[in-house]
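Trainee: I would like to see how this sequence folds:
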Amino acid sequence: MAKERNYRTAPPDSSEERPLTTEHDPDSVGTARLVEEIKETADKFARDHASRGDLKLVSRALRELRYALKVFKPFRRHRKVTVFGSARTKPDHPAYQSALEFGRRCAQAGWYVVTGAGGGIMEAAHVGAGRKMSMGLNIILPFEQSANYVISKDEKLVNLKYFFTRKLMFVKEVHAVAQFPGGFGTQDELFETLTLVQTGKRDLMPIVCIDAPGGTYWKNWLDFIIKNLLDQKLISPADLSLFKITDDVEEAVQEVLGFYCVYNSMRYVRDKLYLRLHVAPDAAFLDRLNDEFKDIVASGRIELTEAHELEVEDEHLSDLPRLTFHFNRRDFGRLRQMVDFINEGLGNC
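Mentor: The predicted structure follows:
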């Protein structure tokens, strides 16, 4: 049996860091070809006689993404959580205090806290995390918003013109998402994140909706989801497993940390899904998995294996045991339930 690992990561200056990322280091051979493809695409814009407005959009988006990816790259192997919520929430509001405590607890566990860098909930999460463990993705608007005092002028702050480049970074570069009460933007981010996870466009990660103590914001939201989506068969019952609602900060923190208790990350290799774990299941547990989750196995069985030869670029994850199977690539709510089953069955989470 593989040695169990501590899922709480240490800060970056600690000697006890764990290999954590699901992103892969760049391949020097393939990188040059991809850069050439980008150049070829740029040349095609000229051939297509693209309008100046279209070119400005593409040029600015590419420059924003290049810079944002550069800023986040040194932190790829550190866990990060995105915190969403209203910029209008005042410091004396219970939700502000909950966000502050959530940021503090995540930072204590070695997680970076990523927000939109504004005020309200975003400021609260950064206040809790502190400048060292905070990262920001600020949106440039004509009327708002300047970066909050915690992250302002920090090297881990990125200013972006476009919401779509900002939203990409919010989801691509993190390992969990926390939602506090907010307006259209908060709802937009939540639904987009859920859509990406539900459709497999983004790897599984914990999504937790946190209310102020005794608050009903997310309970009312869930009532809407059940009545208008689940009851109308517009989503599956298992899709409700993709997120958790709570008004308890400690429960929210454990939802985030506990997800990586045994489970580490996932990757597709050719036509199979590989789940990397910190603990290898025994034969009896493997039989239970195959019995409980046979509905999401397209063919064959769930099997215990080692790293595939095509995972060579993931050297920092090479010693982790894997579960591999032909996933139907449809029932991601059930796949999340499978991860929960593994964490509960193999770990002290």
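Trainee: drop to CA atoms for contacts and neighbour counts, all remaining ones
Mentor: Fine.
Trainee: Tell me which residues touch residue 332, please.
Mentor: Taking C-alpha atoms under 8 Å, 6 or more residues apart in numbering, we find residue 332 in contact with 197-200, 239.
Trainee: Of those, keep whichever come out buried.
Mentor: Buried by 16 or more other C-alpha atoms under 10 Å: 197-198, 239, out of the contacts of residue 332.
Trainee: quick one more, to check against the first:
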Amino acid sequence: MADSLSSLLQEIFSNAETRLKQLEHHPNRTAWLRVLQSLQRMGSLNLSRLDAKILAATLEDLEQGFAAFQNYVHQRKVTVFGSARVGPDSPEYRQAQLFAHCISQRGFMVLTGGGGGIMEAGNRGAGLENSFGLNIQLPFEQMANPVIAASDRVINFKYFFSRKLFFVKETDALVLFPGGFGTQDEAFECLTLMQTGKTKLMPLVLVDKKGGCYWKEWDEYVREHLLSRGLISPEDLFLYTLTDDVGDACQQILDFYRIFHSNRYVRELLVLRLNAKLSPQALDILNEEFADILDSGRIEQTEALPEEAEEEIAHLPRLVMHFNQRNFGRLWQMVRRINTLHPAQPDRLQMRPDQK
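Mentor: From the prediction side, this is the model:
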């Protein structure tokens, strides 16, 4: 039985691979060949029923996520994390609702976990038209909150890991309110991805209730028990910021994209796209202050490179450098420095680029 299934799968994949190789000029041809070849190899492994179910559910999660966001590729978004256990009368809920309203009024959509508490507050503040809920299937069913429950803005994921992928992939900022194990997991996983260069450059803001100490005491723990023991580097503290003011949280996100637009790697080069060209003096300042994060050469200002000159962003100036791919906290610090080196304020929020 297993041999016949394997043979059937091999035949299907072989025929599909042959057809795909004929599409010489399709931009995603190579990637789809890799998908087919991986499935073909797994088809020969005689997977257990459990492993086959994991594969199927993972692909279904990815399919749902890709389909849901396909028409919102260029829309700026913010992911909001926080406790499902806080009620509408709590100050944390009100802060999250106010933040979501504030940031949605500035052109961002809001992504939440789709449940109650902070998640509901985020969707409520942004409104259905500016919301998505990335729900998770749990043994104790997490129901979608009433803001999004009866809409096509709910995506139900089987696995946490695929859900987290879309939280990070689709967003341009990460905002965390107080929460329990899940929120702490999300905070540290996002910081790990940022610290290791596994996500694009974006702000991570920890927001407390007015006068609250949740994130202040968290920050003290990080400094006293991680930094002091050499378990993280001093520059890692630049990966996040703290505030108890909703307006400040919104402004931090807007300021992050004031001059900086987006980043991309092209071969061994890091490319930073900018909303405005820097002066020669500003470029000299960057080279003086951030020479330590370069493997070689200088930070140069250029036009778009051929490999990343998508039509909608080809006009933007670039900073190109041989980043050492180690000092990511310093890289986040450099982005914030870039945003202080030009007097202009962009007249509108720039769209997101396609992610290649």
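Trainee: After superposition, what's the TM-score here?
Mentor: The TM-score (TM-score structural alignment, normalised by the length of structure 1) is 0.90; 322 aligned residues with a C-alpha RMSD of 1.3 Å.
Trainee: still on that earlier bit, out of the buried ones among the contacts of residue 332 of structure 1, flag the one nearest to residue 312 of structure 1.
Mentor: Residue 312 of structure 1 lies nearest to residue 197 out of those, by C-alpha to C-alpha, at 25.6 Å.
Trainee: At which residues are the helices of the stretch 1-150 of structure 1 located?
Mentor: 28-47, 52-72, 94-108, 121-129 (DSSP state H, counting those that start in this stretch).
Trainee: Now render those helices as CSV, adding mean neighbour count and distance to residue 257 of structure 1.
Mentor: Listed next are the helices of the stretch 1-150 of structure 1 as CSV, based on neighbours: other C-alpha atoms under 10 Å; distance: least, C-alpha to C-alpha, whole Å:
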stretch, mean neighbour count, distance to residue 257 of structure 1
helix 28-47, 11, 33
helix 52-72, 14, 21
helix 94-108, 24, 8
helix 121-129, 29, 16
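Trainee: Mind putting these into JSON lines with distance to residue 215 of structure 1?
Mentor: Below are the helices of the stretch 1-150 of structure 1 laid out as JSON lines (distance: least, C-alpha to C-alpha, whole Å):
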{"stretch": "helix 28-47", "distance to residue 215 of structure 1": "48"}
{"stretch": "helix 52-72", "distance to residue 215 of structure 1": "34"}
{"stretch": "helix 94-108", "distance to residue 215 of structure 1": "9"}
{"stretch": "helix 121-129", "distance to residue 215 of structure 1": "15"}
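Trainee: Please identify which of those is closest to residue 256 of structure 1.
Mentor: Proximity to residue 256 of structure 1 (C-alpha to C-alpha) singles out helix 94-108 among these, at 8.8 Å.
Trainee: which part of structure 2 lines up with that closest one?
Mentor: Aligning helix 94-108 of structure 1 against structure 2 (TM-score structural alignment) gives residues 91-105.
Trainee: Please identify which of the contacts of residue 332 of structure 1 is nearest to residue 153 of structure 1.
Mentor: residue 197 (32.5 Å).
Trainee: Just give me the match in structure 2 for that closest one.
Mentor: Using TM-score structural alignment, residue 197 of structure 1 sits opposite residue 194 in structure 2.
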